[in-house]
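Output the structure for:
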Amino acid sequence: MSKANTKEQEPKEQKSMAREILEMVFYLVIALLAALFIVNFVGQRTQVDGHSMDPTLADGQNLILDKVSYRFRDPERYDIIVFPFEENGKKEHFIKRIIGLPGETVQIIDGYVYINGEKLESDIYGAEVMKNPGRAAEPITLGDDEYFVLGDNRNNSRDGRYPEVGNIKRSDITGRAFLRIWPLNKFGLLKHQ
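Sure thing, here's the model as predicted:
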């Protein structure tokens, strides 16, 4: 009799083990789909490479991008954004600050930013006088979906002043820098406005 019970228990144990494996695969698939959703639509980790955003962001710092908010609102002046940049077949991401908004005319005169002919007095992020106005020496009128960007380290930044970067289309904005996660002593939300 005990032999019969053992034989009956084996198929139940096999069914139980198969069910556990299927459940584990199911949960792994759900976790993978959730991770893909978050990375593609909610947030993404990125690393600062270079000194163009000094002193706000330093080389090597890690950030989380907010990829959701621009689905519900327009980017604003002084938002720190990330966008793709390709040069010589090499793709990378740039991180810069929005200065000019759609429909505005941007010009750099005597090292200072002018929007629609008026000096941008509230530009506290780029306090240094720019030595190279680049293409912004002449007025640049932005299209309905274009933004003009500058790095905070104005004299050490390849940004909207350079033809290869140019104006940034809204559809090219990957996200808004939201949270600094590394180094830990600098952990916190980023100031935009």
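
contacts and neighbour counts: CA atoms only from here.
OK.

next structured bit after the lengthiest strand in the chain?
Assignment by DSSP state E gives strand 90-100 as the longest strand of the chain. Moving toward the C-terminus from strand 90-100, the next helix or strand (DSSP states H and E) is strand 105-109.

on that earlier part again, neighbouring contacts of the longest strand of the chain?
48, 52-53, 76-86, 106, 115, 142, 147-152, 159 (CA atoms under 8 Å, 6 or more residues apart in numbering).

Among those, which lie within helices?
Among these, no member falls in helices (criterion: DSSP state H).

Now, of the residues you listed, which are buried?
Among the contacts of strand 90-100, those that count as buried by neighbour count (16 or more other CA atoms under 10 Å) are 48, 52-53, 76-83, 106, 115, 142, 147-152, 159.

Narrow these to those in strands?
Short answer: these in strands (DSSP E) are 80-83, 106, 115, 147-150.

what about the strands in the chain?
43-47, 62-66, 80-87, 90-100, 105-109, 112-115, 118-119, 140-141, 146-150, 168-169, 175-182, 188-189.

The fifth one packs against which elements?
Counting contacts by 3 or more CA pairs under 8 Å, 6 or more residues apart in numbering; DSSP states H and E, the secondary-structure elements packed against strand 105-109 are strand 112-115, strand 140-141.

Need those in JSON lines (columns: distance to residue 191).
Rendered in JSON lines, the data for the helices and strands packed on strand 105-109 read as follows (distance: least, CA to CA, whole Å):
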{"stretch": "strand 112-115", "distance to residue 191": "20"}
{"stretch": "strand 140-141", "distance to residue 191": "27"}
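
before we go on, could you also do this sequence so I can check it against the first one:
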Amino acid sequence: MEIYHPRDEELLREMRRVRRSDRRKRLCIGLSILLILSIATGLFVFHRYYQLAVTHGAAMGGTLPEGTVVLVRKPETGKTYEAGDILLFEKRLAKPVELTILSPKGKTRRYCKYILYRDVGTTRQYFSTAGGTAVWLADQTNADVFQSSDEGTVTIATEDLKNGEYHLQEVMASYGQDLLKDPIPFSVNNPVRTQMKRVIAGPGERVVLSPYAETRVNGREIDRSYTSGRTEDAAPEGRRVIVPKDRYFVQGDQLSLSMDSRETDYNTVADEEILGRAEFALWPLQYFGDLTGRQTTVAGSETEAAE
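This next block holds a predicted model:
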């Protein structure tokens, strides 16, 4: 015969309470682990495909004013961009280097010829564009030749020169002057700026810039409904641009304050300079929204603007 004691009931209740508490703990631990894994996965995916950027300056006008936080999709292998896309890129603003060369006695080195070289470790490399592309050669036979002006100034374009140290070596002196034996050192230190601009034309497309009419791409006018500032182009003489392979012609939406592909010194934006495409404006809230899908050309006459 079993004898019932009130404490047995208390013990059973306590055991049930302990079991429930253990189950809740295990559930909380499992949910915490799942939450941590979800956050880690989300951060990994975000870091892999996206980044945040903050706009600087007024080049994008009312579309993306200064201080706007933007979600940017990172570039993918083989990815191409369309007219209307807003790109985030690092633009190296290349300015020519001008060197006034004097002889040891202080005389101007007029009409002398020079070649450009750099030292990489123990190897000397010479600059050449003979094949239409800038390359560095181990032999100076096909090196580009630079000639000094009447004032003894040598002007060197730096679009194809990375920031660093270089030298000019005189290879031919003008009549009555001895050849300079010592090389002329100089440095290239072009600033690199992160910018956002809108794609106007892609590789192979034809852009017509005119001081008298709107920009045209493949014969069609640019849609200016989202732009502000001047509408005339920064090309007083007018010119045509065929966008090279793997490059993009870009403009800011605030035309009067934007330095962009309309400027010959600015040039087009190369694939390797692109950091991604702006897809969504996050902050401030009045600019919150999608940034993709905008068209930049309007249907119209295929007759090109005057050059």
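
And the TM-score between these chains?
The TM-score (TM-score structural alignment, normalised by the length of structure 1) is 0.70; 163 aligned residues with a CA RMSD of 3.0 Å.

distance of the corresponding residue of structure 2 for residue 168 of structure 1 from residue 83 of structure 2?
Aligning on TM-score structural alignment places residue 168 of structure 1 opposite residue 269 in structure 2. Using CA to CA, to the nearest Å, residue 269 of structure 2 is found at 13 Å from residue 83 of structure 2.

Then residue 202 of structure 2?
7 Å.

now do residue 240 of structure 2
18 Å.

can you check residue 52 of structure 2 too?
22 Å.

Residue 147 of structure 2 too?
Residue 147 of structure 2 is 41 Å from residue 83 of structure 2, by CA to CA.

How about residue 259 of structure 2?
Residue 259 of structure 2 is 18 Å from residue 83 of structure 2, by CA to CA.

Equivalent analysis for residue 246 of structure 2, please.
Using CA to CA, residue 246 of structure 2 is found at 14 Å from residue 83 of structure 2.

what sits against residue 70 of structure 1?
Residue 70 of structure 1 is in contact with residue 175, counting by CA under 8 Å, 6+ apart.

how does it look with 10 Å?
76, 170, 173-176 (CA atoms under 10 Å, 6 or more residues apart in numbering).

out of the residues you listed, who's nearest residue 186 of structure 1?
For those, the minimum distance to residue 186 of structure 1 (CA to CA) is 18.0 Å, reached by residue 176.

neighbours of that closest one, just the number please.
Per other CA atoms under 10 Å, the neighbour tally for residue 176 of structure 1 reads 27.

Can you tell me what residue 282 of structure 2 aligns to in structure 1?
So residue 282 of structure 2 corresponds to residue 181, using TM-score structural alignment.

nearest residue to its match other than its sequence neighbours?
Spatially, and ignoring its direct neighbours in sequence, residue 181 of structure 1 is nearest to residue 187 (5.0 Å; CA to CA, 6 or more residues apart in numbering).

Tell me, how many residues neighbour that neighbour?
Neighbours of residue 187 of structure 1 (other CA under 10 Å): 14.

Now for it: which residues touch it?
Contacts of residue 187 of structure 1 (CA under 10 Å, 6+ apart): 61-63, 179-181.

Equivalent analysis for residue 80 of structure 1, please.
53, 56, 65, 95-99, 149-152, 175-178, 190-193.

Pull out the buried members of those residues.
When the contacts of residue 80 of structure 1 are checked for burial by 16+ other CA under 10 Å, the buried set is 53, 65, 95-99, 149-152, 175-178, 190, 192.

Find me the equivalent region of the helix or strand harbouring residue 98 of structure 2 in structure 1.
Using DSSP H and E, residue 98 of structure 2 maps to strand 97-100. Counting by TM-score structural alignment, strand 97-100 of structure 2 pairs with no residue of structure 1.

Right, I'll leave it there.
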